[in-house]
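[1] Predicted structure and sequence below. I'll ask about it afterward.
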Amino acid sequence: MRSLILLLSFLCLVNCKEDKTSETELTTTGSSNYTISFENAAHHEAEITATFKGLKTGEAEFRMSRSSPGRYAIHEFAKNVYNVKVTDGKGNVLETTRPDPYSWGVNNHDGTIIVNYTLYANHGDGTYAQVDETHAHLNMPATFMYAPSLENDTFNIEFKPRKDLNWKIATQLKLVEGNTYSADNLQYFMDSPTEISDHMLRSFEVDGQKINFALHHNGTAAEFDDYFEKVKKTILQQKAVFGELPTFDYGEYTFLGCYIPNATGDGMEHRNSTIVTSTRSLADGADRNIGTVSHEFFHCWNVERIRPQSLEPFNFEAANMSGELWFAEGFTSYYDDLTLTRAGLITREDYIKGLTGTFNYVWNSPGRQFFNPIEMSYQAPFVDAARSVDDINRGNTFISYYSYGSMLGLALDLSLRAENLNLDDYMTLVWKTYGKTETYYTIADLQQTLKAYAGAEFGDAFFNNYIYKSGMPDFETLFETVGVQLKQNIEQPAFGLRLKNQVITSNTMVGSGAYTAGLEKGDKLLKIDGVEINETSDLNKILGTVKPNQTVNVVYERFGKQRTVKLTLDADTSYAISSLNDLSEVAKANRDAWLGAK
């Protein structure tokens, strides 16, 4: 009997082991594995091999993305892919189908598909890729195919830098070994731009985490050292808003900077890194470049972790629309120059004066009669680096959610300060409630948080008047609390049009005298109030002879025919913003609290 029991136990162990092995084989996860090299960088080409493993039987799909994290419009990245060759895991050539312009279908594979292709890349910014003999600047959606069925599996990539060009790798991807990196899933992989170049690197630690700046530029190490000191000050002032840095994956955050003539100016936020590109060198553009650094780093809180529900999960196959961009992008825009002022990199007087352009753009735009801030945010897929060839009327109907949100951030900050509160503490509450816990928020959540912070009456009034509607806050009163003067010179006339070499260059502003008179883009002005004009005429001098509400004759040419129309001039409604020199003690204290270092 004992022998029988031992025999049965042994058989059970063997069978159990076999069953466990079979189960493991059935549940083996897939992976996406890439290599990329740059032998033909002189002609902007990269050679890429993508190996997709663990595919289910039947037809498999692989594709190029149509959108990129941080952008909201469609970008057809497949247009720059060619020389596509597909085999199975044994090297057998597979035929592909093309169900649409951006994807490929494959049958009769053995669970593995190997795709070799060439990528053309020559646009170095925050969305696209650029390969040349100065660098390989890689935004992942613009560079790498992917298999949607493997989106939740591991992504591995081996970069093959040009050793002859002293290239090094900078990325937020997790280092495996050597030049091999990984990501846990498609979302993180696509969100991980990579700069491969002969760049300089600077780092500093904040509360046990490392902030890196990998800069590809043609300047000196000393210029970079000076610039990095400004970056440090900026980061520390932003940290002071929230009281802490986010917890970065792998304990690091990396700026990927390209300040080179062949780049295209841009900035693009990512979870643990950001791309900042500019044609301006540090020698002549450091003060402007730092503004993008400030904006993008603030995003590591606001949009990357304080994240709207509408952007989750990010869709790589379609445009991404969000009604929260006035907050995600706009409030970030408010803080970019505010941070630089608090860090001492912009003077208070210059900051206050610098509000003028954005203020006039937002509050004098006819666009507010068509869309509120939420609806302006919905327009992102049409304006965020989107391209079309037909004429548009956005000068009359659209206000950038960056600018609109920035002015709303200013209004909310000053309104809260009038109640002995401030926007910093509201942002901190939003951070602790939604960002730190990585709980995606809605507009209603933002409103509820403001009510919890400043009271129901205050929170409802702000959202009902300025977010769900397009009202303008009482800025004159708000500015007075911090010793700032807001004025309009309505005794000056305005046409409501833009003129260059006698030709109207943009659609006339809805409601303006020029619009009411029927003047439009492309019209060539010949006479105003009997005064002949030519390509060198000064329109301001001509306007200096007339007053608002005065009617003048305008002779113009349209489609080769001369016409005459009566135009009643408008009052100039543009605002001037200036800092008062003689401040009360209260106003001085309020301004110090607003613009002073934290």
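    Noted; the coordinates are in hand.

[2] contacts, neighbours, all on C-alpha from now
    OK.

[3] Please enumerate the helices of the stretch 451-598 of the chain.
    For the stretch 451-598 of the chain, helices defined by DSSP state H, counting those that start in this stretch occupy the ranges 456-462, 475-480, 513-517, 539-543, 585-595.

[4] what's the most buried one of the ones you listed?
    Comparing the helices of the stretch 451-598 of the chain by mean neighbour count (mean count of other C-alpha atoms under 10 Å), helix 513-517 ranks first with a mean of 19.

[5] nearest to T134, of the helices of the stretch 451-598 of the chain?
    With C-alpha to C-alpha as the criterion, T134 lies closest to helix 585-595 of the helices of the stretch 451-598 of the chain, at 40.4 Å.

[6] what's the distance between I306 and Y401?
    Separation of I306 from Y401 (C-alpha to C-alpha, to the nearest Å) stands at 17 Å.

[7] what about the helices of the stretch 451-598 of the chain, which gets the closest to A418?
    Closest approach to A418 among these (C-alpha to C-alpha): helix 475-480, 7.6 Å.

[8] Report all helices and strands that the closest one contacts.
    helix 401-417, strand 484-488 (3 or more C-alpha pairs under 8 Å, 6 or more residues apart in numbering; DSSP states H and E).

[9] What lies in contact with that helix?
    411, 414-415, 418, 485-486, 587 (C-alpha atoms under 8 Å, 6 or more residues apart in numbering).

[10] Quick one: distance of it to the chain centre.
    30 Å (C-alpha atoms, centre = their mean, to the nearest Å).

[11] Which one of the helices of the stretch 451-598 of the chain lies nearest to N15?
    Per C-alpha to C-alpha, nearest to N15 of the helices of the stretch 451-598 of the chain: helix 456-462, 66.3 Å.

[12] How far away from the center of its chain is the closest one?
    29 Å.

[13] and if you look at stretch 54-74?
    On the basis of C-alpha atoms, centre = their mean, stretch 54-74 sits 21 Å off its chain's mean C-alpha point.

[14] and the comparison structure, right after this:
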Amino acid sequence: MDDSVTKDSVTKEYYSDQFTYRISIPEPENHLLHVELTIANWQQEFIDLKLPVWTPGSYLVREYAKHLQDFAAIDGDGKPIAWQKISKNHWRLQRSDRSIAPITISYRIFGNELTVRTNHIDRTHAFFTGAAVFMYIPEYQQYPYIVHIPDLPKNWQIATALPAFADTKDTFYAQNFDILVDSPFEIGIHERYEFTVQNKPHSFVVWGQHNGDMQRLVKDAAAIVAVEAEMFGGLPYDRYDFILHASNGFGGLEHKDCTVLLYNRLGFRKEESYCQFMNLVAHEFFHTWNVKRIRPKAFETFDYDRENYTSSLWFSEGTTSYYDRLFPLRAGIYDAKHYLKLVSNAITRLQTTSGRNVQSLFESSFDTWIKLYRPDPNTHNSQISYYLKGELLSLLLDLLIRDRTNNLRSLDRVMQIMWERFGKDETGFSEADLHGVIETVAGIDLSPFWNDYLYGTKELDYNYYLEPFGLELRTTRQDIPFVGMTLKSKNGLAEVDRVEAGSPAQKAGINTGDAVLAIAGIRVTAETFNERLRDFTVGEAIEVTIFQQDLLRNVKVILAEPIFNYFELVQIPNASSSQEVNLRMWLNI
């Protein structure tokens, strides 16, 4: 199809009314979205309709069909069409009259969950994710789709990455179902802030009250867009929207021509929190290339009916996390000192996660569907995040490449080759493809690296890769004896939030969910527990009083040596000139 279908408006010559959705929101306070799907011409006896069970970018089967109600179908004369439900997300219509005539399917979707991957409808707006709203016929996913949204409340506006149809304000066009799913809608009372990068229009669409300085935010976002575009030699879209929900959560979900961001409405004033938001912006925008266009073979064609497995999320998400720290640095939003602090915090999180010794990065990527988004009391002891370890693996790869090539190449070159070879044509890459590109850029066989750090659980040797850049990792021990549990305040009690595998607390039989009442007969709270430990020494057995499943118990906990609980990147004293050059080339200082 001609490029004109990707512009802001689609002309009538490209119009097809075979599949048309009509969206209405008559009572937004009831959180219900009314959907009608009209199929213009259908002669077959059966129509199989499905609703996706997940949405690309969020790797969990979310069972969107649980929010669907009031399903019905009628023919062109308004007569009901018989149907039955085949499975959790599959409806089958059977027509007795097989003449060519329009068919209308109607249903309602309940949406009162404000995340970047679900639906939220209230008196001020209706935000919805395509996968959670639009039913489809599997064999017809490559057909074009029309979305019509008339009769909105006064002052409501529509924001979507889909092009408008024939200069209308309420009708939109998708070339196929994948594009429809990839184009969320923000409809309601919002503010729009426009800016331009490389002669292409961008905007922030902001819903919700907040304390942000939009002039600064837009300026910094434009700088991030510019430095990311510089890496890839341009921008691969006609226009781009940042849809920001200012509320009380955190998250982001990438799409080809837009992203949805969720951030604390009061989190824009403090500098550290503001910089964290810019990391989120940089992360989701980098997905414009990495994952939306440079994507694993498993995501070359989406199967919306089940899990789509890949072992490469460490690259799709972890490498993106590595760059979301670097791009604000390159854009001048913060300095190298702040950047090194962010990396130090990431190393600390990984090194204080016991699951790094149990789950490999390969397994973390592959098992995301059943683990990452479904934490349980043992998650900390048995899992690691492919975001977190993938970020640090990417750090080591970047340093390795820079060191071996005297800064002539870096991980940037890997991304550029992946873009040229796989991203531009949206050809899915295999694990072997990815490893081959990285090894070509590095000029070395990385089999031992992959075996130790990707497929295995060997500790990352940070200092080996940091030394050529004049940096080393300094470790700090906790200043209290080690017990191996963390507490949180709940219902006035100190509830056990996490228990470390093999720790004194676990050996004493303390479990997640227990309530800690006292140490040595003296009451403690979640806030005073660590301070109370200072009254005891390593090797001492202390009596801890707990409620366990409502039963009062006293257990003996033998205090252990303090653990390393903070890891900090510091510059090596008297660094050599080559180390200083390497550091400057890496961090642009």
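    Thanks, I have it. These numbers were taken from a predicted model, which means no experiment stands behind them.

[15] need the contact list for the residue lying closest to L372 of the second structure once chain neighbours are set aside.
    Excluding the flanking residues, the one nearest L372 of the second structure by C-alpha to C-alpha, 6 or more residues apart in numbering is S385, at 6.8 Å. Shown in contact with S385 of the second structure (C-alpha under 8 Å, 6+ apart): 361, 364, 372.

[16] of the residues you listed, which stay in contact in the first structure?
    When you map these onto the first structure and apply both residues aligned by TM-score structural alignment, their matches' C-alpha atoms under 8 Å, the shared contacts are S364.

[17] Please identify, among the contacts of S385 of the second structure, the one with the most neighbours.
    Greatest neighbour count in the contacts of S385 of the second structure, by other C-alpha atoms under 10 Å, goes to L361: 29 neighbours.

[18] I'd say that one and W450 touch.
    No - with contact defined as C-alpha atoms under 8 Å, L361 of the second structure does not reach W450; the gap is 9.9 Å.

[19] any common contacting residues for these two?
    In contact with both L361 of the second structure and W450: G456, using C-alpha under 8 Å, 6+ apart.

[20] Endpoint to endpoint, stretch 518-527 of the second structure covers what distance?
    Stretch 518-527 of the second structure: ends 13 Å apart by C-alpha to C-alpha.

[21] List the buried residues in it.
    518-519, 524-526 (16 or more other C-alpha atoms under 10 Å).

[22] what's next to that stretch, contact-wise?
    487-489, 493-495, 516-517, 532, 542-546.

[23] residue ranges for the helices of the stretch 151-300 of the second structure, please.
    177-181, 214-232, 271-286.

[24] For the buried residues of stretch 518-527 of the second structure, which two are the farthest from each other?
    Using C-alpha to C-alpha for every pair in these, the one that comes out farthest apart is I519 and A526, at 12.0 Å.

[25] how near is the residue mapped onto P296 of the second structure from the first structure to E244 of the first structure?
    The equivalent of P296 of the second structure in the first structure is P308 (alignment by TM-score structural alignment). Separation of P308 of the first structure from E244 of the first structure (C-alpha to C-alpha): 21 Å.

[26] So which of those two has more stuff around it?
    Remark: of P308 of the first structure and E244, P308 carries more neighbours, 24 against 14, as counted by other C-alpha under 10 Å.

[27] Hmm, the more buried one is touching A444, no?
    No - contact criterion C-alpha under 8 Å: P308 of the first structure and A444 do not qualify, at 11.0 Å.

[28] just to confirm, which helix or strand has T339 of the first structure in it?
    helix 332-342 (DSSP states H and E).

[29] mean deviation of that helix from the second structure?
    Compared with the second structure after fitting, helix 332-342 of the first structure has a mean deviation of 1.3 Å; criterion: mean C-alpha distance after the TM-score superposition for the first structure.

[30] which residues in the second structure does that helix align to?
    Aligning helix 332-342 of the first structure against the second structure (TM-score structural alignment) gives residues 320-330.

[31] Now do the contacts for the equivalent of R394 of the first structure over in the second structure.
    Mapped onto the second structure by TM-score structural alignment, R394 of the first structure lines up with T379. With contact taken as C-alpha under 8 Å, 6+ apart, T379 of the second structure is in contact with G355.

[32] distance of T379 of the second structure from I25 of the second structure?
    Taken as C-alpha to C-alpha, the span from T379 of the second structure to I25 of the second structure is 40 Å.

[33] Same question for G233 of the second structure.
    42 Å.

[34] who has more neighbours, those two?
    I25 (23 against 10).
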